[in-house]
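Q: heads up, no residue letters with this:
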């Protein structure tokens, strides 16, 4: 930023090239032009890489932020945070913002903050409360998370800001495979990927063409072993992390999107799958029930293989109805989570930063 530049809204979050949910949301914000026409400075507090790279990025961001504060180039702050290390990083910047008298928005992503909060010491909880209560506005992804923040933290201005969804642009040369399940997310127990492998094994005898594409980083070897042990190794594909054209081709190919997580906020991958016209089978956690309903998908209970099988079976048995569900889901998500609605909530939150 030039020395004579106007004070900016400093956006704290991961590097836009990073892998993960918050970075995906910020890339959509950028593509949708949600910050266009405003003096916004993105400050990367996290990068992909090893521990030293992460520590160096944090230290550099803190130095830059301190310099911006000292030279009067910070008008306000918008902090994108999840749990654990993500929150601890942002809390350092927010403490500096409070010392400098700069207003800020605390924007909570992810679906495990209540569990994180429950495991903290009394001193750590006080720090969390101070960090969040110091915000002019708190943004969350769903009404259930708004209720939790109001009760647990006691903030007076908690608003629901859904993740924005853009119309999907899918390749036309990829045929849809009604019996192919698609999972996008980290390969870890918290995302329910091992439950999905077990459900696949139970469904396979009645569905000879059934396959599952499990795309993401994490415990790849563990998932591969689970598939071998369950007798479905030949039905499971593990392409690793996908984005851009590779992700678009998987969304065009799959017949059903599956996300059997233990906890969530309102996952971007799920919204993108709906925008691509896929019916969704997911768990009844976080903000998911507000977008997955009987007319566009099915809900299952977390950590429950039988429940997931019951949710998936009717869609696999009736591909035509599954396709109709996907079409309805696409209409609903673009109407309810389009850029215009998100822009209105975001503009109102930022306007609040300019008031006393």
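A: Noted; the coordinates are in hand. Everything quoted here is computed from the prediction, not taken from an experiment. Residues are numbered from 1 along each chain as shown.
Q: Please count neighbours and contacts with C-alpha atoms only from this point.
A: Will do.
Q: which SS class is residue 120?
A: coil (DSSP: H, G, I helix; E, B strand; the rest coil).
Q: tally of neighbours for it?
A: By other CA atoms under 10 Å, 13 other residues sit near residue 120.
Q: So in the chain, which helix runs the longest?
A: helix 51-70 (DSSP state H).
Q: Any buried residues in that one, and which?
A: Buried residues in helix 51-70, defined by neighbour count with 16 or more other CA atoms under 10 Å: 57-58, 61-62, 65-66, 68-69.
Q: ok, and here's another one to check against it:
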């Protein structure tokens, strides 16, 4: 692969969770490869834990980290934010503007388009990471966001999807992409594929993730309550994470009189959190390609997860183990089975980990994305382009059928 250095700026609204994990890994690899990299993100989002991760990344980036206020929803404040970001990005003179998530993608493509009109040659790249694709196309909000995605699609040079499912969702809800498109799975480092044993005093279950309804912590709490109603004793559990609905979940636990069984923590490193419980539960209602699933499988922790987004692509031939999303009865049964058959859960965790490392590699992820950049700049070697394109075409050929099967369940 050519070593021609590029000036790359990543833009994301919320520097938290899996989306920021993706950017952090990608930006670090690109900087180590000799590229000048920068990051733009919201200044009002993130806990002390999240802000520390941003601070740790900054010294690695030649173009620095810039934080400005960004609203989650569409507001008139977006106009002033766009103007401020435009002035900043213009001075950075990037070759690549890579937007992550709906808002980050909008900023990157709009600003990149204006820069192109003024004579700077900027390639506009977008990765949805789920984002607006989670919205129901049959509801007004979904129709608005998907229409805006279609308009912005005309201002897009490169599209990156983190799963076959996400690519198919885009085509179904927004339309066939006109940009150069690649499907690139999220990846982990080699160190993350070492097993993490549970502590001797480990609880029964762990929920780890953002505390918002999309991720299903309410379902996790309700399933624990259902088991107590049936058995008279509540399983013990830890909830690790932060988010906008935390107060409501704490109040839910209090009302159900489950405070002695469920312990809340703030954000913790995943591998530290895995030690707290014998089983991990990820009861999401929607996902793209969740890092927490990858991290759990790589750490060889017993896992209960839902059949959403790209999760079946991670599980592969073991996808029949996944639980129907949003179905509290089936989630409860899966958690009861985990309590009754711990040895089986451990065996399944070992089986699943064995087929993960080759496909979900952070180095492979970074190489494929950087190759897309180089293709857009006209500097990628032909053999690298052909290899990436072949992999993308193979993934795309499966995408519509995967999306159809998942949507019809």
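A: Ah, there it is. All values derive from a computational prediction rather than experimental measurement.
Q: So what's the gap between the longest helix of structure 1 and the chain middle?
A: 24 Å (CA atoms, centre = their mean, to the nearest Å).
Q: Looks to me like residue 37 of structure 1 is in a strand.
A: No - in this structure, residue 37 of structure 1 is coil, not part of a strand, as judged by three-state DSSP.
Q: That one matches what in structure 2?
A: Under the alignment (TM-score structural alignment), residue 37 of structure 1 maps onto residue 33 of structure 2.
Q: so where in structure 2 does stretch 302-319 of structure 1 end up aligned?
A: So stretch 302-319 of structure 1 sits over residues 325-342 in structure 2, by TM-score structural alignment.
Q: Need the residues that contact that stretch.
A: With CA atoms under 8 Å, 6 or more residues apart in numbering as the test, stretch 325-342 of structure 2 has contacts from 204, 216, 219-220, 222-224, 226-227, 279, 283-286, 304, 306-308, 323-324, 345.
Q: Ok, stretch 362-376 of structure 2 next?
A: Residues contacting stretch 362-376 of structure 2 (CA under 8 Å, 6+ apart): 1, 25-26, 29-30, 96, 123, 157-158, 160, 182, 184-189, 380, 384-385, 388.
Q: Residue 303 of structure 1 in helix, strand or coil?
A: Once three-state DSSP is applied, residue 303 of structure 1 turns out coil.
Q: Count the neighbours of it for me.
A: When neighbours are counted by other CA under 10 Å, residue 303 of structure 1 comes out with 20.
Q: Please apply the same query to the one 10 residues further on.
A: Close neighbours of residue 313 of structure 1, defined as other CA under 10 Å, add up to 14.
Q: before we move on, what about the one 4 residues further on?
A: Residues lying near residue 317 of structure 1 (other CA under 10 Å) number 14.
Q: Likewise for the one 10 residues further on?
A: Residue crowding around residue 327 of structure 1 was assessed by other CA under 10 Å; the count is 19.
Q: contacting residues around residue 145 of structure 2?
A: So residue 145 of structure 2 contacts 132, 135 (CA under 8 Å, 6+ apart).
Q: That one belongs to a helix?
A: Yes - counting by three-state DSSP, residue 145 of structure 2 is located in a helix.
Q: picking up where we left off before, out of the contacts of stretch 362-376 of structure 2, which are inside helices?
A: 25-26, 29-30, 384-385, 388.
Q: which among these gets closest to residue 51 of structure 2?
A: Nearest to residue 51 of structure 2 out of those is residue 25 (CA to CA; 15.9 Å).
Q: Which residue in structure 1 aligns with that closest one?
A: So, by TM-score structural alignment, residue 25 of structure 2 is matched to residue 28.
Q: With residue 281 of structure 2 instead?
A: Checking with TM-score structural alignment, residue 281 of structure 2 has residue 258 as its match.
Q: I'd assumed its match was in a strand, is it?
A: Yes - assessed with three-state DSSP, residue 258 of structure 1 lies in a strand.
Q: now the residue nearest to it when sequence neighbours are not counted: how far from residue 314 of structure 1?
A: Among residues not flanking residue 258 of structure 1 along the chain, residue 281 sits closest, at 4.9 Å (CA to CA, 6 or more residues apart in numbering). Distance from residue 281 of structure 1 to residue 314 of structure 1, counting by CA to CA, to the nearest Å: 11 Å.
Q: Which one of these two is surrounded by more residues?
A: Neighbours per residue, other CA under 10 Å: of residue 281 of structure 1 and residue 314, the larger number sits with residue 281, 24 against 13.
Q: how about the more buried one, what's its match in structure 2?
A: By TM-score structural alignment, residue 281 of structure 1 lines up with residue 304.
Q: Can you verify that match is assigned to a strand?
A: Yes - remark: residue 304 of structure 2 belongs to a strand, assigned using three-state DSSP.
Q: Aligned counterpart of residue 144 of structure 1 in structure 2, please.
A: So residue 144 of structure 1 corresponds to residue 165, using TM-score structural alignment.
Q: Please enumerate the strands of structure 2.
A: 7-12, 36-42, 65-68, 96-100, 123-127, 158-161, 180-183, 203-208, 237-240, 262-265, 277-282, 303-305 (DSSP state E).
Q: Pipe these into JSON lines and attach distance to residue 366 of structure 2 per row.
A: What follows is the strands of structure 2, written out as JSON lines (distance: least, CA to CA, whole Å):
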{"stretch": "strand 7-12", "distance to residue 366 of structure 2": "13"}
{"stretch": "strand 36-42", "distance to residue 366 of structure 2": "13"}
{"stretch": "strand 65-68", "distance to residue 366 of structure 2": "20"}
{"stretch": "strand 96-100", "distance to residue 366 of structure 2": "13"}
{"stretch": "strand 123-127", "distance to residue 366 of structure 2": "14"}
{"stretch": "strand 158-161", "distance to residue 366 of structure 2": "12"}
{"stretch": "strand 180-183", "distance to residue 366 of structure 2": "12"}
{"stretch": "strand 203-208", "distance to residue 366 of structure 2": "26"}
{"stretch": "strand 237-240", "distance to residue 366 of structure 2": "28"}
{"stretch": "strand 262-265", "distance to residue 366 of structure 2": "32"}
{"stretch": "strand 277-282", "distance to residue 366 of structure 2": "26"}
{"stretch": "strand 303-305", "distance to residue 366 of structure 2": "27"}
